[in-house]
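Trainee: Build me a model:
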Amino acid sequence: MEFDQLRYFLQVCQHRSFTRAAEALGISQPALSRSIQKLEAELGQPVLERKNRSLDLTAAGTLLRSRAQQILDLVEDTAAEISDDGRTGRLRVAAIPTIAPYFLPGLLKAFSTKYPEANLIVQEQTTDDLLRSCSQGEIDVGFLVLPVSARYLQIEPLFEEELLLVLPPDHELLSRKQIRLSHLQPYPFVLLSEAHCLSDGIISFCRQRSFQPVMMERTSQLAMVQELVSLSHGISMVPEMARKLDRSKRRVYRSLSGTPPKREIAMIWNPYRFESRLQKAFLQQVRDHVQESATPDRRRAQA
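Mentor: Presented below is the predicted three-dimensional model:
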């Protein structure tokens, strides 16, 4: 039994498809099939139940998936621990799409300046994929929005940020000195697709206050939400960090009066995996970066 066979098998388990697993691995589908067949021959029984349109694990396959992940994790952690010098090595970081382009650039620049020999790998993932990747050791540190259900993962809240109302510059609501949630009821919303937790947070905030927003359009990128608002397709709410990087004059941001909607940003990692000195330095860099970037109000709240 070879390490590559175990890696290939785990990819098939993840994708439930030889075609998609082969694409992810960068090998041909026949080569992947031969590797799994050889593995089954060595074990003396099938690990996959092949159906017309899907693959299921046999009892042997379920056991092998658990043990294969443990074996590969142990090998990877051992190699990382032996070569851990606190300066070099690979660090895999992931964030959800409504955090990554706004929070990560400044953080990664500061870390790369301090640790120029480190190899940083950055990904954007939805919350569910990020949690899975962190649990399986595919990423070292992740950034997402609370609350999440995450067993066996370390979660460290970092800060809260307001969700701001975004409007086209000629919108009639801008004539009001204060804009309340109830004032938004007649207007359609532009939101992100269901895969993004930001939309869930906005809808939940509205429903808790007996207001069901009417969705006019959904899109997959926050920048497109902002552009559609500029074109008067609707109104929306966006994180404060997105407003800070927006230099456009074709949209206006306002706080809702009363208790405005907020979201809580957190970082997560797997405490059961080996934590390199580089990873520990990155976690501290995040804390320092958040503290340095904090507004006076947030600093007082953290004190």
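
Trainee: Please make it C-alpha for all contacts and neighbour counts, starting now.
Mentor: OK.

Trainee: longest single helix anywhere in the protein?
Mentor: helix 59-82 (DSSP state H).

Trainee: Now that helix: buried residues?
Mentor: 61, 64-65, 68-69, 72-73, 77, 80 (16 or more other C-alpha atoms under 10 Å).

Trainee: now stretch 20-34: how far from the chain's centre is it?
Mentor: 26 Å (C-alpha atoms, centre = their mean, to the nearest Å).

Trainee: who's in contact with it?
Mentor: The contact list for stretch 20-34, computed with C-alpha atoms under 8 Å, 6 or more residues apart in numbering, reads 8, 11-12, 14-15, 18-19.

Trainee: ok, now stretch 127-135?
Mentor: For stretch 127-135, the surrounding residues in contact (C-alpha under 8 Å, 6+ apart) are 94-96, 139-142, 144, 150, 152-153, 196-197, 268-270.

Trainee: Generate a PyMOL selection restricted to the buried entries among those residues.
Mentor: Buried residues among these (16+ other C-alpha under 10 Å), as a PyMOL selection:
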select buried, resi 94+95+96+139+140+141+142+144+196+197+268+269+270
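
Trainee: do you know how far residue 262 is from residue 289?
Mentor: When distance is defined by C-alpha to C-alpha, to the nearest Å, residue 262 is 20 Å away from residue 289.

Trainee: go on, residue 259?
Mentor: According to C-alpha to C-alpha, residue 259 and residue 289 sit 27 Å apart.

Trainee: ok, those two, which is more surrounded?
Mentor: Using other C-alpha atoms under 10 Å, the more surrounded residue of residue 259 and residue 289 is residue 289, with 17 against 10.

Trainee: Just confirm that one is within a helix.
Mentor: Yes - per DSSP: H, G, I helix; E, B strand; the rest coil, residue 289 lies within a helix segment.

Trainee: can I assume it is in contact with residue 107?
Mentor: Yes - the criterion here is C-alpha atoms under 8 Å, and residue 289 meets it with residue 107 at 6.5 Å.

Trainee: what about the strands in the chain?
Mentor: Assigned by DSSP state E, the chain shows strands spanning 48-50, 55-57, 89-95, 118-124, 141-146, 154-167, 189-192, 215-219, 236-239, 252-254, 262-269.

Trainee: Go through these and pick out the most buried.
Mentor: When the strands of the chain are scored by mean count of other C-alpha atoms under 10 Å, the highest mean neighbour count falls to strand 189-192 (a mean of 25).

Trainee: Can you name the residues in contact with it?
Mentor: For strand 189-192, contacts defined as C-alpha under 8 Å, 6+ apart pick out 198-199, 213-222, 225, 228-229, 233-236.

Trainee: try 6 Å this time
Mentor: Under the contact criterion C-alpha atoms under 6 Å, 6 or more residues apart in numbering, strand 189-192 has outside partners 199, 214-220, 234-236.

Trainee: ranking the contacts of stretch 20-34 by neighbours, who comes first?
Mentor: Using other C-alpha under 10 Å as the neighbour criterion, residue 12 leads the contacts of stretch 20-34 with 25 neighbours.

Trainee: residues contacting that residue?
Mentor: Neighbours of residue 12 in contact, by C-alpha under 6 Å, 6+ apart: 18, 21.

Trainee: Another for comparison:
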Amino acid sequence: MNRDVNLRLLRYFEAVATELNYRKAAERLYVSQPALSVAIRQLERQIGDRLFNRDTHSVTLTAIGRDWLPHVRSALREVDAAIDVVADLVGNAEVRVGYLTGTGADLLFELLDGVEEVLPEMSIVTTEFDFGDPSAGLASGESDIGLLRPPVDVPDLESVVVEEESWVACLPRSHRLADRAELRIEELLDEPIIVAPESAGRWRSYWMADDARGSRPAVVAAEAATYEAETTLVARGVGISFTTSSLERLYSRPGIHIVPIVDRPASYTALAWRAGRLSAPARQLLEFMLRRIPNSTGPQS
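Mentor: Purely as a prediction, here's the structure:
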């Protein structure tokens, strides 16, 4: 057996073992599915046996894969903990904050206002994420803290609501319903719709209003990963989209019209993090940001 197994391959194995689906694991890791398959085969060659049984319909762990998985997970937790410890020891107080496009302009910098005075040694790196990753980097580990709009496909997520918004329909100005004062979701379900990329998972389904469709499939007109792309497609008449009321304030442009949808539950913007995965500096920053949220009552699952 070749004992020179690198950490990347162990993370790939853990992701496939958790998802039991190469496509979902590849999306979670932000790699291509062929690259993930090659990496797993490389790992299997290095350990000298198969880790997965694969056919065209399913992926299952072999006996060796099943018995090895808890040891790999334990090792990955130890490595992550060791990295956090050494970061603290050398004074590396960098914290990565991700935010979903459309949320940072109004909220992120309010939550960070004054942080330089309270935590002067901390280095904060902020990164905007598009609709392809609505977890704002939390799913991949690129972010320690995220400002996002649930729901997202992230295990062990904790969050606190920062803001509540209502649903709106974004329509071409020439659309037959564009002059309405308000709409109900049922009136819009047969319309061609602009949707997020497939990698958005549950978030894409949520903003397609799949819960209201029953057996009626959505007519997907196009995909868009940013509000700029989405509103451009709507203005061109390619389709409509469902979004939040802040769109009118942040991304209004000629060619679109925003109409409130009155019978949808509220959409929330939340400050989020993964339980047990915060370094000491990240916990400090999170506590600072939580104190900036009016009426915050602490973490919510």
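
Trainee: that older thread, mind giving me the packing neighbours of the longest helix of the first structure?
Mentor: Contact partners of helix 59-82 of the first structure among helices and strands, from 3 or more C-alpha pairs under 6 Å, 6 or more residues apart in numbering; DSSP states H and E: none.

Trainee: Report the distance from the host helix or strand of residue 18 of the second structure to the chain centre.
Mentor: Element membership of residue 18 of the second structure, judged by DSSP states H and E, is helix 7-19. Averaging C-alpha positions (C-alpha atoms, centre = their mean) puts helix 7-19 of the second structure 19 Å from its chain's average.

Trainee: How about stretch 202-215 of the first structure?
Mentor: Relative to its chain's centre, stretch 202-215 of the first structure lies at 24 Å (C-alpha atoms, centre = their mean).

Trainee: about what we covered before: superpose on the second structure and give me the mean offset of the longest helix of the first structure.
Mentor: Superposed on the second structure, helix 59-82 of the first structure shows a mean distance to its aligned partners of 2.4 Å (mean C-alpha distance after the TM-score superposition for the first structure).

Trainee: Okay, angle between that helix and strand 89-95 too, please.
Mentor: 120 degrees (axes from the mean of the first three to the mean of the last three C-alpha atoms, to 10 degrees).

Trainee: Centre-most residue in the second structure?
Mentor: The residue lying closest to the centre of the second structure (C-alpha atoms, centre = their mean) is residue 135, at 1.7 Å.

Trainee: and the equivalent of residue 46 of the first structure over in the second structure, how many residues sit next to it?
Mentor: Counting by TM-score structural alignment, residue 46 of the first structure corresponds to residue 49 in the second structure. For residue 49 of the second structure, the count of nearby residues is 14 (other C-alpha under 10 Å).

Trainee: Check the gap between residue 49 of the second structure and residue 38 of the second structure for me.
Mentor: From residue 49 of the second structure across to residue 38 of the second structure, the span is 15 Å (C-alpha to C-alpha).

Trainee: Pull the contacting residues for residue 267 of the second structure.
Mentor: Shown in contact with residue 267 of the second structure (C-alpha under 6 Å, 6+ apart): 164-166.

Trainee: Give the equivalent position in the first structure for it.
Mentor: In the first structure, residue 267 of the second structure lines up with residue 263, judged by TM-score structural alignment.

Trainee: for residue 166 of the second structure, same thing?
Mentor: Match for residue 166 of the second structure (TM-score structural alignment): residue 162.

Trainee: got the contact list for residue 262 of the first structure?
Mentor: Counting by C-alpha under 6 Å, 6+ apart, residue 262 of the first structure touches 161-163.

Trainee: same thing but 8 Å
Mentor: With contact set as C-alpha under 8 Å, 6+ apart, residue 262 of the first structure has these partners: 160-163.

Trainee: what's the spacing between the spatially closest residue to residue 155 of the first structure that is not a sequence neighbour and residue 242 of the first structure?
Mentor: The shortest distance from residue 155 of the first structure to any residue other than its chain neighbours is 4.6 Å, reached at residue 268 (C-alpha to C-alpha, 6 or more residues apart in numbering). Here the distance between residue 268 of the first structure and residue 242 of the first structure works out to 22 Å (C-alpha to C-alpha).

Trainee: Over to residue 52 of the first structure?
Mentor: Distance of residue 52 of the first structure to residue 242 of the first structure, given as C-alpha to C-alpha: 45 Å.

Trainee: can you check residue 143 of the first structure too?
Mentor: With distances taken as C-alpha to C-alpha, residue 143 of the first structure is found 16 Å from residue 242 of the first structure.

Trainee: Residue 223 of the first structure too?
Mentor: Using C-alpha to C-alpha, residue 223 of the first structure is found at 9 Å from residue 242 of the first structure.

Trainee: Give me the more crowded residue out of those two.
Mentor: residue 242 (18 against 15).

Trainee: Map residue 222 of the second structure onto the first structure.
Mentor: Under the alignment (TM-score structural alignment), residue 222 of the second structure maps onto residue 218 of the first structure.

Trainee: show me the contacts for that match.
Mentor: Neighbouring residues of residue 218 of the first structure by C-alpha under 8 Å, 6+ apart: 190-193, 225.

Trainee: Could you narrow these to those that are also in contact in the second structure?
Mentor: Compared against the second structure with both residues aligned by TM-score structural alignment, their matches' C-alpha atoms under 8 Å, the contacts of residue 218 of the first structure retain 190-192.

Trainee: Out of the residues you listed, which comes closest to residue 4 of the first structure?
Mentor: Among those, residue 192 lies closest to residue 4 of the first structure (C-alpha to C-alpha), at 38.5 Å.

Trainee: now for the closest one: what does it line up with in the second structure?
Mentor: Checking with TM-score structural alignment, residue 192 of the first structure has residue 195 as its match.

Trainee: That match and residue 224 of the second structure, how far apart?
Mentor: On the measure of C-alpha to C-alpha, residue 195 of the second structure and residue 224 of the second structure end up 6 Å apart.

Trainee: what does residue 116 of the second structure give?
Mentor: Separation of residue 116 of the second structure from residue 224 of the second structure (C-alpha to C-alpha): 36 Å.

Trainee: Same question for residue 2 of the second structure.
Mentor: With distances taken as C-alpha to C-alpha, residue 2 of the second structure is found 44 Å from residue 224 of the second structure.

Trainee: who's more crowded, those two?
Mentor: A direct count of neighbours by other C-alpha under 10 Å for residue 2 of the second structure and residue 224 places residue 224 higher, at 18 against 9.

Trainee: The more buried one contacts residue 230, doesn't it?
Mentor: Yes - with contact defined as C-alpha under 8 Å, residue 224 of the second structure reaches residue 230; the gap is 5.3 Å.
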